[in-house]
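1. coords please:
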Amino acid sequence: MKLVVVSAGLSSPSSTRLLADRLTAATLDHLDHLDADPEVIEVRELATQIAQHLVTGFPPAPLAAALDAVAAADGLIAVTPVFAASYSGLFKSFFDLIDKDALTGTPVLLGATGGTARHSLVTEHALRPLFTHLRALVVPTAVYAASQDWGEQGLARRITRAGTELARSMRPTAPDTAFDTDTAAAIAPRSLTGAITSADPAHGFKVVPFEQRLAALRAE
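-> Have a look, this model is predicted:
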């Protein structure tokens, strides 16, 4: 299983990276079978290469590796600072370079940081539509952290809940259990050329061949 974390913070250290790290830890707490350390992509380190790729159409090697990592992820954590009531331009530019089918079906946990709680819905009106467009499977809980939220229990609870949801989404589902022959025989219809006329306690329905039903109607 491969967990990839995309952090679009512009400073070092940054609250965006801090939130990304806490979301990662919460996910790993409920993902015991993860074999390798998560891969963290700091988008600010790729800013010049993103601009080059947008202009030339050819990604430099480090950017190409980051895009490939996102495309190969079994789970993705994406965190952005809020600029002008939306995701940052650098964050959007990075995901503009992702192939339109690369994230199809990939579980994604969304996070954002800002200076005020007034932007708390940015995860819903900006981030969630972006990843829905990319056909990713966005987990129900997105986490927004305003400056005053750090150290509050409410933020810690949201982080734990979101990490748990992503971990559950990344776990492989059990294969469907095949019917044995006895079960298949029990639920199979008695005839494909009959008419269902009444309930049958043993099998749910009583099936009468059309010829027999027609003869009964003529005799009435």
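2. Please count neighbours and contacts with C-alpha atoms only from this point.
-> Will do.
3. does the nearest residue to S120 once chain neighbours are set aside belong to a helix or a strand, and which?
-> Nearest residue to S120 in three dimensions, chain neighbours excluded: Y144, at 5.6 Å (CA to CA, 6 or more residues apart in numbering). Counting by DSSP states H and E, the element that carries Y144 is strand 143-146.
4. residues in contact with that strand?
-> Strand 143-146 has contacts (CA atoms under 8 Å, 6 or more residues apart in numbering) with 19, 110-117, 120-121, 123, 155, 158-159, 162.
5. In three-state terms, label L34 for me.
-> coil (DSSP: H, G, I helix; E, B strand; the rest coil).
6. ok, now the one 3 residues further on?
-> When classified by three-state DSSP, D37 comes out as coil.
7. Give the burial count for it, as a bare number.
-> 11 (other CA atoms under 10 Å).
8. what does S169 give?
-> Using other CA under 10 Å: S169 sits among 18 other residues.
9. G105 is in contact with that one, correct?
-> No - using CA atoms under 8 Å, S169 is not in contact with G105, being 10.2 Å away.
10. Cross-check the contact I'm expecting between L10 and R44.
-> Yes - when contacts are counted by CA under 8 Å, L10 is listed as touching R44 (5.7 Å).
11. helix or strand right after the strand holding Y144?
-> Sequence order places helix 153-170 as the next helix or strand after strand 143-146, per DSSP H and E.
12. what does that next one rub up against?
-> Residues outside helix 153-170 that contact it (CA under 8 Å, 6+ apart): 1, 22-28, 30-31, 74-75, 107-109, 139-143, 145, 149.
13. Likewise for stretch 37-57?
-> Outside stretch 37-57, the residues that touch it by CA under 8 Å, 6+ apart are 2-10, 24, 58-60, 62-63, 66, 90-91, 93-94, 97.
14. In ChimeraX, how would I select just the buried ones from the residues you listed?
-> In ChimeraX, this line selects whichever of the contacts of stretch 37-57 come out buried by 16 or more other CA atoms under 10 Å:
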select :2,3,4,5,6,7,8,9,10,24,59,63,66,90,91,93,94,97
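15. and this one, so I can compare the two:
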Amino acid sequence: MFATEPLRIVAVSAGLSNPSSTRLLADRLAAATREQLETGQDRPVEVRVIELRDLAVDIAGHLVSGFPPAALEDALAAVTGADGLIAVTPVFTASYSGLFKSFFDLVENTALTGKPVLIAATGGTARHSLVLEHAMRPLFAYLRAVTLPTSVYAASEDWGAAGDAYADGLPVRIRRAGGELAHAVTGGGTVSGASRAPGPDDEVVPFAQQLAALRPA
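-> Predicted coordinates:
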């Protein structure tokens, strides 16, 4: 008998602008994970992206009152009930944003135990890329989650860049991270394509054009 319960991937984006590079990165990571899951096994896949900026007032109210409004309660339930989690924050003062931290402060400290988490961040310069290691990994270690080996940092210059002889381009890193999350979600099952060579789908698209595609119709 084949399992019919869908695999649930939840991406949390703490971007403040609309559109934002943080949401763009969350979408790309979620799409890469979905692609690997749909290739490697027969279960349906559900992807949900949670925009924390839409919940900012609810998050502040919950921190003060201790009672989450319905929308925030639903978001917290989605995160704790996910099979795999993608967490993406912009960099503020060399760390994750206050909105990102406030949301995860509301997650019970055992609710993510053993859950695979792909961490990612965006910033204006590559100098802040260590935020993934000195801030985000310790946060999810405290929450007892399992952070994946590959984390993804996207500086402004990474969008629309194809990489060089010393570093993979952003599309390659996104695909590798998505493959790792898909592999972890399926319990170590085979997920094809996680390390395939760049192809036509990896065509470099200017950053302004990528952001423009996110604007509401």
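16. Which element, helix or strand, includes whatever residue of structure 1 lines up with F104 of structure 2?
-> Aligned counterpart of F104 of structure 2 in structure 1: F95 (TM-score structural alignment). According to DSSP H and E, F95 of structure 1 maps onto helix 89-96.
17. In terms of secondary structure, what does that helix contact?
-> helix 47-56 (3 or more CA pairs under 8 Å, 6 or more residues apart in numbering; DSSP states H and E).
18. In structure 2, what stretch matches the helix it packs on?
-> Counting by TM-score structural alignment, helix 47-56 of structure 1 lines up with residues 56-65 of structure 2.
19. Average offset of that stretch relative to structure 1?
-> Average distance, stretch 56-65 of structure 2 versus aligned residues of structure 1 after superposition (mean CA distance after the TM-score superposition for structure 1): 0.3 Å.
20. residue closest to the middle of structure 2?
-> Taking CA atoms, centre = their mean, the centroid of structure 2 lies closest to I86, which sits 2.9 Å from it.
21. distance of that one from S17 of structure 2?
-> In this view, I86 of structure 2 and S17 of structure 2 are 19 Å apart by CA to CA, to the nearest Å.
22. do V47 of structure 2 as well
-> Distance, V47 of structure 2 to S17 of structure 2, using CA to CA: 22 Å.
23. For the two, indicate the residue with more neighbours.
-> Applying other CA under 10 Å to V47 of structure 2 and S17 shows that V47 carries more neighbours, namely 18 against 10.
24. Alignment lookup: that one to structure 1.
-> Aligned partner of V47 of structure 2 by TM-score structural alignment: P38.
25. Next: G187 of structure 2.
-> In structure 1, G187 of structure 2 lands on P172 (TM-score structural alignment).
26. And the strands in structure 1, which stretches?
-> 3-7, 39-42, 75-83, 86-87, 107-114, 137-138, 143-146, 194-198, 206-209 (DSSP state E).
27. Could I get the contacting residues of the counterpart of A84 of structure 1 in structure 2?
-> Aligned counterpart of A84 of structure 1 in structure 2: T93 (TM-score structural alignment). Contact analysis of T93 of structure 2 by CA under 8 Å, 6+ apart lists nothing.
28. separation between T93 of structure 2 and L72 of structure 2?
-> Distance from T93 of structure 2 to L72 of structure 2, by CA to CA: 26 Å.
29. What of V117 of structure 2?
-> V117 of structure 2 is 20 Å from L72 of structure 2, by CA to CA.
30. dump the residue contacts of L25 of structure 2.
-> 88, 120, 122, 154.
31. What is the burial count for the alignment partner in structure 1 of the third one?
-> Spelled out, it's T122 of structure 2. Under the alignment (TM-score structural alignment), T122 of structure 2 pairs with T113 in structure 1. By other CA under 10 Å, 30 other residues sit near T113 of structure 1.
32. go on, the one 10 residues further on?
-> The local packing of T123 of structure 1 (other CA under 10 Å) involves 24 other residues.
33. Hmm, it is touching A142, no?
-> Yes - T123 of structure 1 is in contact with A142 according to CA under 8 Å; the separation is 6.4 Å.
34. can you list residues touching both of these two?
-> 110-111.
35. Verify the stated contact: R43 of structure 2 with R8.
-> No - at 10.4 Å, R43 of structure 2 does not count as touching R8 under the criterion of CA under 8 Å.
36. What residues does K92 of structure 1 make contact with?
-> Listed by CA under 8 Å, 6+ apart, K92 of structure 1 has no contact partners.
37. what's the spacing between it and L130 of structure 1?
-> The value you get for K92 of structure 1 to L130 of structure 1, if CA to CA is used, is 9 Å.
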